[in-house]
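In: output the structure for:
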Amino acid sequence: MKITGSQVVIECLIEQGVDTVFGYPGGNILNIYDALYKNSGRINHILTAHEQGAAHAADGYARATGRVGVCMATSGPGATNLVTGIATAYMDSSPIVAITCNVPNNLLGKDTFQEIDITGVTMPITKQNFMVRDVKDLAKTIREAFFIAKTGRPGPVLIDILKDVTAAEVEFEPLSKENERNGILIENHSNLKRIAEINIPSEENIKKVAELINNSERPFIYAGGGIGISGAEKELLELAEKANIPVSESLMARSSFPANHPLCTWMIGMHGTKASNMGVTECDLLISLGSRFSDRVILDSSKFAQNAKVVHIDIDPAEINKNIPAYTSLVGDLKQILNRLIPSVEKKERKKWIEQIQAWKKEYPECYDKKPEHSINPKFICECINKIAGENTFITTEVGQHQMWTAQFYPFTKPRTFITSGGLGTMGFGTGAAMGVQFADKNNRVVHIAGDGSFRMNCNELATIQHYNLPIVIIVVDNHALGNVRMWQRLFYGKRFSQTTLDFGPDWCKLADAYGIKGYKASNAKEFEKVFKEAFEAKKPAVIDAEVDIDEMVLPMVPGGKPIYDMIMKLSEEVMN
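Out: Just a heads-up that it's a prediction; the model follows:
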């Protein structure tokens, strides 16, 4: 049957199981939006307040579900407004497909109104991108894009479609079964063959890693974001319990291992716990699972895990030996590898090692118990949310001190419930991501923890939250500063607080009210618990302005360039005054 290119887009999205897309219309994408209107009963479009919010929403949707998230924008500034969201997804290996439309073929390359080379712009931040200039290539390209986004190490793919392609007609042949789609794609495309080739480690190499674990006295696991991406949380728990191995988590893995488990040492790295940072320092075998050895974890690479043989297991061979040399490695799907490895791993007690880990777990900065009554303790905020909202609630964050406090203090026990920007550190990510999580399942409960600095960058999405009546509770951790930057200025720049004090509007409660959302103010712990309980149980959009002291610090902290074990646990009176 002959259909237009815009209808091909709709049919291919539905083929791929897409039920929701996030976007913002404009001139060159109008044909696709007309097709969305005609197919509104088949596919749901969410109108965001800004294209960047659409990209982050698609990303949040993908992280919460493991499925490919989809966003759309028109040419020029619409397309470039997606760039930060695409880069965020790229750094955190999140599968999204971004669809943009460009000027028609006859106007391409002539500096036409709202023309931009978006494929050139996004080349370094996508797994692959495409420009579709012929309607005959459209269906094949969309199918390839989804395949690439979700296969191997996931990531974003961009499709730029010229406007006349969306209007042209073409004979369309639907493909209904996933295996048929993938089979045809792989057979006819050498690049897709390469992407589809999943490394399968030999039995000999699997046994070699098992022997290393069995012979180790002080093994230690460094779990990365690949645990959640591969769905290997169950296997991680089984390995840790069987061999009695402590587990540290990167920021991206913070909900991959139960926080209340005795083997969990929580986060590792610059703001990691004493147990995690000393565990990696004193272990004799470091087992890295789906991690990329980020600079925020390893810090001084020459002194990272000096006493250990490093086993690196990851799906992406490019990560092996990139930042930290591996003694041995296994490349492939993490869940499959762990399932093959676990039967060969022996049960061990490792009493002395576990006792040492437990001793380190008791060492924690004292400052969080000594804050003035006029502000709210960040640790209390996390514990209060968890107590009232429960373990199944999704927590999203922006980027900054509030993000680190959440990672340090929130007792995550369920997979995929912590969604944050790790690699790129995108202020403005969390509100859009929270919307994506909520749209992924109407039964989800989402609490978004934001800083007042970050929330300024995306508070326009309150319009989207109100319009769709999303029961997201937004907590603005309000210290009237760009807290993370101010903290560095205090520690390393002689307390020269250049442009980090936010002692000017808005009034967050009045802003919420302007959007038709209920706003709450909390100045102490008792008020916070009361208003959060009320807001969460109301199951409606809400904003809570939670006052936090401007000089609240994130500790422990390892200064940049220092060894991971060189932690600041307590600040001197001179620094604080």
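In: CA atoms for contacts and neighbours, from now on please.
Out: Noted.
In: chain center to stretch 218-230, what's the gap?
Out: What separates the centre of stretch 218-230 from the centre of its chain is 15 Å, taken as C-alpha atoms, centre = their mean, to the nearest Å.
In: all helices of the stretch 251-400 of the chain, in order?
Out: 274-282, 295-298, 334-341, 351-361, 378-389 (DSSP state H, counting those that start in this stretch).
In: output the contacting helices and strands for the fourth one.
Out: Packing partners of helix 351-361 (3 or more C-alpha pairs under 8 Å, 6 or more residues apart in numbering; DSSP states H and E): helix 274-282.
In: for the helix it packs on, packing partners?
Out: strand 264-267, helix 351-361.
In: quick check, distance from that helix to the centre of its chain.
Out: 25 Å.
In: still on that earlier bit, of the helices and strands packed on helix 274-282, which stretch is the most buried?
Out: strand 264-267 (a mean of 28; mean count of other C-alpha atoms under 10 Å).
In: ok, and what's touching that strand?
Out: 246-251, 254, 257-259, 272-273, 275-276, 357, 361, 407-408 (C-alpha atoms under 8 Å, 6 or more residues apart in numbering).
In: another sequence for comparison is provided below:
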Amino acid sequence: MWERITVSQYIIQFLESKRIQWIPGVPGGTILPLYESLAASSIKHVLARHEQGAGFIAQGIARSKGEVSVVFVSSGPGVANLITAVADAYRDSVPMLVFSGQVPTPLKGTDAFQELDTERIVSSLVKKAYSIKDPNLIPVVLQEAYQIASEGKKGPVWIDLPKDIQTKTIPWKENQSFETNYFLSGLNHDKKTIILGETTSLNLFQSQWKQCFADAKFPLLYLGGGAKKESRRFREIVKQYQIPAVTTLMGLGIFEKNDPMNLGMMGMHGTIAANEALGVCDLLIAIGVRFDDRAIGNKDSFCPNAKIVHIDIDANEIGKIKKPDLSLKKDISEVISYLFPIPIEESLLNPQNTGDKGYLQQIEIWKQIPEIHPAKELITSFASLIPNKDHFVITDVGQHQMWVAQYYPFLNPNHWITSGGQGTMGFGLPTSIGVSLANQNSPVYCFTGDGSIMMNLQELATLKEFNLNVKIILMNNQHLGLVKQQQDLFYGNVYSGSKIHFLPNFQSVCGAFEIPYMNWEKDQNDSDLRSLLGEPGPGFVEINIPSDWGVYPFVPGCKSNQEYILDLVKC
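Out: This is a model prediction of the structure:
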């Protein structure tokens, strides 16, 4: 028997069918019909203290579960405040559905109270943006939006809902299926898609790939976030094939830190071994990567001696920055067994890469160059005191982020979460809340800096409200550290804008939010730290560090990865 329900009721029923458990958001007048329907559902709401915080909480849920998350905001300033978190999600391929309220249809275009042209503003920051004009299109819009967000190269999709549309009724039948096999005409394609890369068929690719690999004297894997889901396979591959590997910031954890084939993170703050290997390899096998500037440095001098094979789920990334010799648009899970069969096929091997591998000896020489930095001792010491190894590590953006990336012994690539492409300060605390909501049996450790923590400090209230097991580790040097470091190196020590002249007393701040606090010094009060980390619920650890600690190695902008600065004196 057909009946009629409101658009807002239909949306909530749809989200329940997708097993959405949490929706962060901040309500306002234009989205109240949707909130009224949410209140009658099984989905729990998270009232963030700022819309940017709500967006990052949604990111934490999506990044940690690998599933689509949802966020609600109202029109005007709600939309504007959310944009930073959505832009961050788009750059790092995080699947989200964004629902924003909008002024009623008759008022659109009149500069009504809290009106913004949301679709136009956000269209370049999402995979797709919808502005709903016909309530009867909601069923297909929802299904299409969910599919676009979750398939291929994942990312956010935005649905803007005028207030009057939310209250319109549409047909509904009890036990109705939400799965549809049809799409809005012409709208199931990303209007921004321009295929830049030429890709081959799988059969042709296989034959050319085997020849490339068999001819290589120094093959090198270059893995990014798109390769994380096959980390177990890649760990076995580098062991069986004896192929060294470098990873991007987003690919950390694919290999265990002490794996002899793991050369570590490449790029601006990459390891010496990783960056030197990129300069001499003769075959670069790039999988799930964007060839972004922070990873490859000067694109013209990147891997000057190498044939490049690029495999990515998104054809737009192939050839966008570095033209490959061989490419394939595929999900790595579909082709990994063709690339690296185990046991190894003879057709992949030539005598020159079956015997003694001279490049492995060179790698060992690079690895012997000492990493002398007090941050290494600090990070590894802290990690050794964490009582539960099945935990998530989140960072904000800054020097602390790079030190954690360089030195933390990650065990699981899916438990390492950071802002990569956008590098958004303020990311850490709210994202940690989302991770903890979605993974309540796993402790969450959020490393942050004194600049980053202040950008979404208000979310301490949200953290306390849900009493989540999130421990915040503040590395406080009273500066915007990466800015200061560049001013040290390139701007004559003129610290314009990088010195933070006033910071709150964080012990008092934590007291106001009723969150346990301690100040930790390495090797001084380790037992107290163990105790705090072992307690359920939120906690805050402040670590005071000198402002002259830098992040090294450091590849200056527009330089090749081999032109790194190794400033051991300043460290």
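In: Asn321 of structure 1 is nearest to which of the helices of the stretch 251-400 of structure 1?
Out: With C-alpha to C-alpha as the criterion, Asn321 of structure 1 lies closest to helix 295-298 of these, at 13.3 Å.
In: that closest one against structure 2, how far on average?
Out: Once fitted to structure 2, helix 295-298 of structure 1 is off its aligned match by 0.9 Å on average (mean C-alpha distance after the TM-score superposition for structure 1).
In: onto which residues of structure 2 does that helix map?
Out: Residues 293-296 of structure 2 are matched to helix 295-298 of structure 1 when aligned by TM-score structural alignment.
In: now the matching stretch: how far from the chain's centre is it?
Out: Centre-to-centre, stretch 293-296 of structure 2 and its host chain are 16 Å apart (C-alpha atoms, centre = their mean).
In: who touches it?
Out: In contact with stretch 293-296 of structure 2 (C-alpha under 8 Å, 6+ apart) are residues Thr248, Met266, Gly267, Met268, Lys299, Phe302, Ser560, Asn561.
In: same thing with stretch 86-97 of structure 1?
Out: Stretch 86-97 of structure 1 is touched from outside by 55, 58-59, 62-63, 66-71, 98, 125-127, 145-146, 149-150, 153-159, 225, 252, 421-426, with contacts defined as C-alpha under 8 Å, 6+ apart.
In: then stretch 379-397 of structure 2?
Out: Outside of stretch 379-397 of structure 2, the residues within contact range by C-alpha under 8 Å, 6+ apart are 401, 403-404, 407-409, 415-419, 423-429, 431-432, 435, 442-449, 452-453, 522, 526, 529-530, 533-534.
In: let's see 7 Å
Out: Contacts to stretch 379-397 of structure 2, defined as C-alpha atoms under 7 Å, 6 or more residues apart in numbering, come from residues 401, 404, 407-408, 415-419, 423-428, 432, 442-448, 452, 530, 533-534.
In: is Gln489 of structure 1 in contact with Lys495, as I believe?
Out: Yes. Checked against C-alpha atoms under 7 Å, the pair Gln489 of structure 1 and Lys495 is within contact range at 5.3 Å.
In: chain neighbours aside, what residue packs nearest to His50 of structure 2?
Out: Val26 (7.0 Å; C-alpha to C-alpha, 6 or more residues apart in numbering).
In: make a markdown table from the helices and strands packed on helix 274-282 of structure 1 and add distance to Ile116 of structure 1 to it.
Out: Output for those, formatted as a markdown table (distance: least, C-alpha to C-alpha, whole Å):
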| stretch | distance to Ile116 of structure 1 |
| --- | --- |
| strand 264-267 | 41 |
| helix 351-361 | 53 |
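In: of the ones you listed, which is nearest Ala542 of structure 1?
Out: Of all those, strand 264-267 sits nearest to Ala542 of structure 1, with 29.5 Å by C-alpha to C-alpha.
In: what do we get in structure 1 for Gln507 of structure 2?
Out: The equivalent of Gln507 of structure 2 in structure 1 is Cys509 (alignment by TM-score structural alignment).
In: just the strands in the stretch 451-571 of structure 2 please.
Out: Under the criterion DSSP state E, counting those that start in this stretch, the stretch 451-571 of structure 2 contains strands at 470-476, 517-519, 539-544.
In: for the stretch 51-200 of structure 2, same thing?
Out: Secondary structure of the stretch 51-200 of structure 2, counting by DSSP E, counting those that start in this stretch: strands at 69-73, 96-102, 128-131, 156-162, 169-173.
In: nearest to Val470 of structure 2, of those?
Out: strand 69-73 (19.9 Å).
In: hang on, the earlier thing: now the strands of the stretch 51-200 of structure 2 as TSV including mean neighbour count and distance to Thr354 of structure 2?
Out: Below are these laid out as TSV (neighbours: other C-alpha atoms under 10 Å; distance: least, C-alpha to C-alpha, whole Å):
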stretch	mean neighbour count	distance to Thr354 of structure 2
strand 69-73	29	47
strand 96-102	27	46
strand 128-131	20	48
strand 156-162	26	45
strand 169-173	14	64
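In: do you know which of those strands lies nearest Ala512 of structure 2?
Out: strand 69-73 (27.4 Å).
In: next, the mean deviation of that closest one compared to structure 1.
Out: Superposing on structure 1 and averaging over aligned pairs (mean C-alpha distance after the TM-score superposition for structure 1), strand 69-73 of structure 2 comes out at 0.8 Å.
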